[in-house]
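K.L.:
Pasted the sequence and its predicted model underneath.
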Amino acid sequence: MAIKIRLARAGSKKRPYYHVVVAEARSPRDGRVIERIGSYNPMLAKDDEKRIVLNTERATHWLSTGAQPTDRVERFLDAAGLLKREARNNPNKGKPGAKAIERLEEKKAAEEAAAEAAAAPAEAPAEEASAE
């Protein structure tokens, strides 16, 4: 039986509020839980101490028994000093997509064509004057 420490939604529409719960991995998000060990209110300011409330004693107990936290809960536990979360790196996330690259190339080609067109008439009268 795999145990997870995760968030269970408990808020009205467009007013999210989450309970930090210990549950079986197979149970639904808002389904049966083993224990409720905290809460998370994303509507509060980031510096508010009531934004994340955790029972650290119970969290350490469940971590010691092998419960696996989800990524968001792992962030909370790291902030509380109960767990060390390694920083993740996704170098491809910031890169533009194929369509954006295509649009940039088209824009660059149009700018080059405009620069050549602007430079060509200025050179033409000078060539005509030297030919006479």
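P.N.:
Received the coordinates, thanks.
K.L.:
switch to C-alpha atoms for all contacts and neighbour counts from now on
P.N.:
OK.
K.L.:
What lies in contact with stretch 10-24?
P.N.:
Contacts with stretch 10-24, where a contact means Cα atoms under 8 Å, 6 or more residues apart in numbering, come from 1-9, 30, 32-43, 54, 62, 67, 73.
K.L.:
in the protein, which spans are strands?
P.N.:
Secondary structure of the chain by DSSP state E: the strands cover 3-9, 18-24, 35-40, 52-54, 68-69.
K.L.:
and the third one with strand 18-24, angle?
P.N.:
Okay, so that is strand 35-40. 150 degrees (axes from the mean of the first three to the mean of the last three Cα atoms, to 10 degrees).
K.L.:
try this one next to it:
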Amino acid sequence: MAMKLRLTRMGCKKRPFYRIVAMNSETRRDGRALEYLGYYNPMVDPAEIKVDGDKVRAWLARGAEPTDTVRALLQKAGV
């Protein structure tokens, strides 16, 4: 069971925002997350990123693999 840090889409049509979550890699995109780690709102200028760094580091220590997009967002957030 591979764990991933990835985005789930929230918001309404044409107004998306995303939650950064930890979940099983086999779970569908908007499926049940194990833990919510932060959010990303691309609709404001500049884009808003908020991440709980301690939770992210804990999941990375457990072997969770971030997706490419989440990895880039974490680097922007300084985690």
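P.N.:
Received the coordinates, thanks. Bear in mind the structure is a predicted one, so any value in this text is a computation, not a measurement.
K.L.:
that older thread, of all the strands of the first structure, which one is nearest K99 of the first structure?
P.N.:
strand 3-9 (36.1 Å; Cα to Cα).
K.L.:
for the closest one, packing partners?
P.N.:
On a contact count with 3 or more Cα pairs under 8 Å, 6 or more residues apart in numbering; DSSP states H and E, strand 3-9 of the first structure meets strand 18-24, strand 68-69, helix 71-80.
K.L.:
run the last query once more with 7 Å
P.N.:
Packing contacts for strand 3-9 of the first structure, counted by 3 or more Cα pairs under 7 Å, 6 or more residues apart in numbering; DSSP states H and E, involve strand 18-24, strand 68-69.
K.L.:
if you compare these, which one is most tucked away?
P.N.:
Of all those, strand 18-24 carries the top mean neighbour count, a mean of 22, counting by mean count of other Cα atoms under 10 Å.
K.L.:
in the second structure, what residues pair with that strand?
P.N.:
With TM-score structural alignment applied, strand 18-24 of the first structure matches the range 18-24 in the second structure.
K.L.:
Following superposition onto the first structure, what is the mean distance for that stretch?
P.N.:
Overlaying the first structure shows stretch 18-24 of the second structure at a mean distance of 0.4 Å from the equivalent residues (mean Cα distance after the TM-score superposition for the first structure).
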